[in-house]
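Chemist: Got a predicted structure here, sequence first:
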Amino acid sequence: MAIDPALRRLALRTLLAAYPGSTPPPWAVDLAAEGLAGYTLFGFNIVDRDQVAASTAALRAANPAVIVAIDEEGGDVTRLAHHTGSPYPGNAALGALDDVEVTRAVYRAIGAELAEVGVTVDLAPTVDVNTADDNPIIGTRSFGADTARVAAHTGAAVEGLQESRVAACAKHFPGHGATVADSHLELPTVDVPLALLRERDLPPFAAAVQAGTKAVMTAHIRVPELTGDGPATFSRAAMHDLLRGELGFSGVLITDALEMKGAAVVAGGTAQAAPLALAAGADLLCIGADVDAALVEESAAEIVAAIKDGRLDAARVEEAAERTAALAAWTVPTAPTEPVPESLGYDAARRAVRVEGDPLVVGVPLVVELAATSSIAEGRVPWGLRPHVEGVEQIRAVAASTGADDLLARAGDRPIVVVARHAHRLANATELIEALAARHQVTVVEMGWPSSWRPAGVRAFVTTYGASHANGRAAAAVLGLR
């Protein structure tokens, strides 16, 4: 059955797609010309800055109002620097440093770099209050566990980013920080009273609104008292009544990727999630990373079908399209007016490091990097001390299958530096480190979200609050290895 062309164009104006490869394929350019709202760039779309600028220019030649979005959070979630690691510390380090002017400057620098390559919407900052040490998806992406501190840095980040006319998108509403499940893989539940949500999780979003954030991203999380059995992305009570009504947000509501299982499984498919999100109050629907022309057309068709059978009001879709168009009109991709000092991120990362004990390594150590998986949001980005330390043996070990005796034999008389991400969550990691420290000189560098666990007997415990390139260099400097 042929789709109504006018309604198809209306539906396209609410969709944020993606494409494979380093060059927009013809279908992506054609859809932009037909009025598709925009595209999200992922690490697989990026080779270097010149190539990104050429890609965004090609899309903009087809449609000057096209939105180009990206997850450039700094720290552990970077797309522009996914080959090397970000030159900026992430939110956890900025929160630990607790200098809002530094946060503002870092986000201003990120915005300038994005504007220079033609990106107009940054899907950042993450403003979740990370109250769960075992949170598998937020962690170092959060400014911390203290609501007031997160709110203060949220406002600074939004203002800094938007100084470059790159739109900020505060995420993940109404707060993903208390979850112990990843919404990429399932629908997490935060079963708390609304009073606690208002006290703990909502103030950073209120701060983002106060700072003038142009966008807010929804979370595929379930808060039974607010969202019922479904995710916030499909909840009018969460998106319209709470965010727009109570917090006064009037900008663009962007969904987290609809391909994520926290949304797609509930809806019965990625495309099937589109009309549900629009009906709840979303304006710009992020389809996800694995997108082709067929999925875009299927999503548009689902929206049109919902309009025709009465499940979705056409006026609601028109409102969403108009908000999205206003966002595109506000953003202005421009070159930065002044160069960003290279030292900005590295200096901030160094100031954020926290040290317990004596961190200076005496002699040439054996560096043992404990293998750790990366979240889907982070992707595979280099981390650790390897790029920053020369003339030192560095090995990678799996804690669950590595014995202390083997490492001690390899180290000999050399001190051992153990580098880990979320050591408290790695199988056998805490036992391995404590066994080493009981018999040898050991320093631990924690580059993930720090827990309350501290191993007995170590010479020093160094916390970087992130694993970016800047965090790694800072750790190496603190240890006296560079």
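Modeler: Nice, I can see it.
Chemist: going forward, measure contacts between C-alpha atoms and count neighbours the same way
Modeler: Fine.
Chemist: quick one: contacts for the residue nearest to Gly74 when sequence neighbours are not counted?
Modeler: Spatially, and ignoring its direct neighbours in sequence, Gly74 is nearest to Gly90 (4.9 Å; C-alpha to C-alpha, 6 or more residues apart in numbering). Applying C-alpha atoms under 8 Å, 6 or more residues apart in numbering to Gly90 gives the contacts 73-77, 140-141, 465-466, 468.
Chemist: Please pick the buried ones from these.
Modeler: The neighbour count (16 or more other C-alpha atoms under 10 Å) marks 73-77, 140-141, 465-466, 468 as buried among the contacts of Gly90.
Chemist: can you name the two of the residues you listed that are farthest apart?
Modeler: Glu73 and Tyr465 (14.1 Å; C-alpha to C-alpha).
Chemist: ok, back up a step: could I get the buried ones among the contacts of Gly90 as TSV with distance to Ala238 and secondary structure?
Modeler: Below are the buried ones among the contacts of Gly90 laid out as TSV (distance: C-alpha to C-alpha, whole Å; DSSP: H, G, I helix; E, B strand; the rest coil):
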residue	distance to Ala238	secondary structure
Glu73	25	coil
Gly74	28	strand
Gly75	29	coil
Asp76	29	coil
Val77	26	strand
Thr140	25	helix
Arg141	23	helix
Tyr465	31	coil
Gly466	31	coil
Ser468	34	coil
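Chemist: Let me know the closest of those residues to Val66.
Modeler: Closest to Val66, out of all of the buried ones among the contacts of Gly90 and judged by C-alpha to C-alpha, is Glu73, at 21.5 Å.
Chemist: can you pull the contacts of the closest one?
Modeler: Counting by C-alpha under 8 Å, 6+ apart, Glu73 has contacts 90-91, 122-126, 141.
Chemist: Downstream of whichever helix or strand Gly155 is part of, the next helix or strand is which one?
Modeler: Assigned by DSSP states H and E, Gly155 belongs to helix 147-162. Per DSSP H and E, the first helix or strand lying C-terminal to helix 147-162 is strand 167-173.
Chemist: and the following helix or strand past that next one, what other elements does it pack with?
Modeler: Scanning forward in sequence from strand 167-173 by DSSP H and E, the next helix or strand is helix 194-196. On a contact count with 3 or more C-alpha pairs under 8 Å, 6 or more residues apart in numbering; DSSP states H and E, helix 194-196 meets no helix or strand.
Chemist: I'd like to check what contacts helix 194-196. Which residues are they?
Modeler: 225-226.
Chemist: what helices or strands is the helix or strand just after it leaning on?
Modeler: Using DSSP H and E, the helix or strand that follows helix 194-196 in sequence is helix 203-210. In this structure, helix 203-210 makes packing contacts with helix 147-162, strand 167-173, judged by 3+ C-alpha pairs under 8 Å, 6+ apart.
Chemist: So which of those is nearest Leu481?
Modeler: Here helix 147-162 is closest among the helices and strands packed on helix 203-210 (C-alpha to C-alpha), at 31.4 Å.
Chemist: Comparison target, given below:
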Amino acid sequence: MSGDLYRLAMTVLHPGYEGTTTPDWLRRALGDGLGGVVLFARNAIDAQVVRQFRAENPDTVVAIDEEGGAVTRLEVAAGSSFPGNRALGVIDDVDLTERVGRQIGRMLAELDITLNYAPSADVNANPANPVIGVRSFGPTPDLVARHTVAYVGGVQAAGVAACAKHFPGHGDTVTDSHLALPTVHASRELLSERDLPPFVAAIDAGVRSIMSGHLLVPALDPAMPATLSRTILTELLRGELGFDGMLVTDAIEMRAVAAMFTPGEIAVRALNAGVDAICVGLSTEESLHEMRDAIVAAVRAGVLPEERLAEAAARVRSLSEWYATRSALRDKAREDVDEGVGLDAARRALTTAGAATLDRGPLVVEVNTRMNKAVDPATPTGITAALTALLPDTARIQMEQEGELPAFDDRPVVLVVHDAARHPWVRESVAKAVALRPDVIVVDTGVPDTPSGAAHVATHGISRVSAQAAAEWLAQ
């Protein structure tokens, strides 16, 4: 039994933490060999924080979800500077997608962040999908594959590792894996034709990391979610598809797996399945040590081969080494500021119908559709702020979930919805508003429904630049 078994176990654990300062326990853990840290919007994210991590462990894999669009950790307060994947897929210009990926990579390079948990390589084949939607480049495998490659190329050209997620594909689900275990009801043939091609393309493009999805895929493994399935992760992803980079779990406190096993057992099962890094969205010193001890105990009991743990730790270190050798790329990327690319993309992605134009401040009615758990609760749609910047007398009312429309006066009305096609109550609210006020303007920030109202604007995503583009069009 090797003497550094505890250190190997620490290397494969990648926790997040609460608060805006680095906890003492996290510093100690990094000194003990903790392999990675995951940053969220709740943390005060700046270069100083990352320097603190690296002072304790220079090889720390610092990771973040910075997809652009609705999922941003760095730009939560005002919204992302980039419109998100669906908008890029609507434009279908791979050079533009690569430029966006490079600028997101540049942002992370400036902060010395190792790994971006992006892009979503999921094919959004099911319009009722509650968690992917605009996070996907679109509904077809060819489209998603070519933009996945472009995004990965852009991020990694900036010297930051990309991560294709959520293997083997979260697009054909009607359940959010944050809340329960989704099932992908598709044959092996359909999975191979529809869901796997973007991941194959990402592997061929040299993506450094892949994230497993907490998904039950009976055609591949009828018993275990992908994160815990050796059939899916080792036999399929490693064996058939040839991926040899770092394989990381989605956050293990998500109910899809957390309802099945304890964190320690999830970690052991995931490592046995072929995972290299255990992402823990929110941890404490006690829970971190419990997972570490569970991994060590499993090795000592012969449940988890020490060779598998050592292999996993080696892949974590390999990703860190790859990052260390890309400092020249990061230096170049920091100087390569493509300032207008996000707004340009947002403007090009707008899909409009009708011709209504605002000549005075409207009443903006925000239909308060609950976002999925991947979207930080503080992320604004930004439409009201963008319109107010152009029309200062703009006013706002927020409708509660499944609430009633407010009374309208003589002001223009802008109804802001998200994924209207997915929510019957939202569709009903839109229909009522149009009946009451045929001149109503509808702005959909998600996967849009059939256009209605005097004007209909689809931004295909939530971001500061998407809101600005919509406001410009409406107040032109």
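Modeler: Arrived safely. Everything quoted here is computed from the prediction, not taken from an experiment.
Chemist: Residue in structure 2 paired with the residue nearest to Gly74 of structure 1?
Modeler: Using TM-score structural alignment, the equivalent of Gly90 of structure 1 in structure 2 is Gly84.
Chemist: and among the helices and strands packed on helix 203-210 of structure 1, the most buried is which?
Modeler: strand 167-173 (a mean of 27; mean count of other C-alpha atoms under 10 Å).
Chemist: By how much does it deviate from structure 2 on average?
Modeler: After superposition onto structure 2, strand 167-173 of structure 1 sits on average 0.3 Å from its aligned residues (mean C-alpha distance after the TM-score superposition for structure 1).
Chemist: follow-up on the earlier one: tell me which of the contacts of Glu73 of structure 1 fall in strands.
Modeler: Asp122 (DSSP state E).
Chemist: now, which of the contacts of Glu73 of structure 1 sits nearest Thr255 of structure 1?
Modeler: Of all the contacts of Glu73 of structure 1, Leu123 has the smallest distance to Thr255 of structure 1: 10.4 Å, by C-alpha to C-alpha.
Chemist: What does the closest one correspond to in structure 2?
Modeler: Leu123 of structure 1 maps onto Tyr117 in structure 2, by TM-score structural alignment.
Chemist: I'd say that match and Val160 touch.
Modeler: No: Tyr117 of structure 2 lies out of contact with Val160 (C-alpha atoms under 8 Å); the separation is 10.6 Å.
Chemist: Pick out whichever of these two has more residues nearby.
Modeler: Val160 (31 against 22; other C-alpha atoms under 10 Å).
Chemist: Now check structure 1 for the residue matching that one.
Modeler: Per TM-score structural alignment, Val160 of structure 2 is aligned with Val166.
Chemist: which residues touch that match?
Modeler: Here Val166 of structure 1 is in contact with 111, 114-115, 119-122, 331-333 (C-alpha under 8 Å, 6+ apart).
Chemist: Could you do Arg464 of structure 2 as well?
Modeler: Counted by C-alpha under 8 Å, 6+ apart, Arg464 of structure 2 has contacts 78-83, 381-382, 386.
Chemist: So which bits of stretch 59-76 of structure 2 are buried?
Modeler: Taking 16+ other C-alpha under 10 Å as the criterion, stretch 59-76 of structure 2 shows 59-76 as buried.
Chemist: same thing with stretch 16-32 of structure 2?
Modeler: For stretch 16-32 of structure 2, by 16+ other C-alpha under 10 Å, it's 16-17, 22, 26-27, 29-32.
Chemist: corresponding residues in structure 1 for that stretch?
Modeler: The aligned range for stretch 16-32 of structure 2 is 18-34, by TM-score structural alignment.
Chemist: Tell me which helix or strand comes right after the helix or strand that contains Leu31 of structure 1.
Modeler: Element membership of Leu31 of structure 1, judged by DSSP H and E, is helix 26-33. Sequence-wise, the next helix or strand downstream of helix 26-33 of structure 1 (DSSP H and E) is strand 38-41.
Chemist: Which elements pack onto that next one?
Modeler: strand 15-17, strand 67-70.
Chemist: Quick one: average offset of the longest one versus structure 2, please.
Modeler: Here strand 67-70 of structure 1 is compared with structure 2 after superposition; its mean distance to the aligned residues, by mean C-alpha distance after the TM-score superposition for structure 1, is 0.3 Å.
Chemist: Can you give me the separation between the match of Val160 of structure 2 and Val332 of structure 1?
Modeler: To Val332 of structure 1, Val166 of structure 1 is 7 Å away according to C-alpha to C-alpha, to the nearest Å.
Chemist: And Ala409 of structure 1, by the same measure?
Modeler: 59 Å.
Chemist: and His469 of structure 1, what pairs with it in structure 2?
Modeler: So His469 of structure 1 corresponds to Arg464, using TM-score structural alignment.
Chemist: Disregarding residues adjacent in the polypeptide, which is nearest to its match?
Modeler: Counting by C-alpha to C-alpha, 6+ apart, the residue nearest Arg464 of structure 2 is Gly79, at 4.5 Å.
Chemist: That neighbour: how many residues sit nearby?
Modeler: 26.
Chemist: Could you do Asp409 of structure 2 as well?
Modeler: Neighbours of Asp409 of structure 2 using other C-alpha under 10 Å come to 9.
Chemist: that's a strand at it, yeah?
Modeler: No: per DSSP: H, G, I helix; E, B strand; the rest coil, Asp409 of structure 2 lies outside any strand segment and is coil.
Chemist: That one and Ala298 of structure 2: what is the separation?
Modeler: With C-alpha to C-alpha as the criterion, Asp409 of structure 2 and Ala298 of structure 2 are 67 Å apart.
Chemist: now the helices: where do they sit in the stretch 301-450 of structure 1?
Modeler: Secondary structure of the stretch 301-450 of structure 1 by DSSP state H, counting those that start in this stretch: the helices cover 314-330, 343-352, 404-411, 429-437.
Chemist: so which of those helices is the most packed in?
Modeler: For the helices of the stretch 301-450 of structure 1, the highest mean count by mean count of other C-alpha under 10 Å goes to helix 343-352, at a mean of 21.
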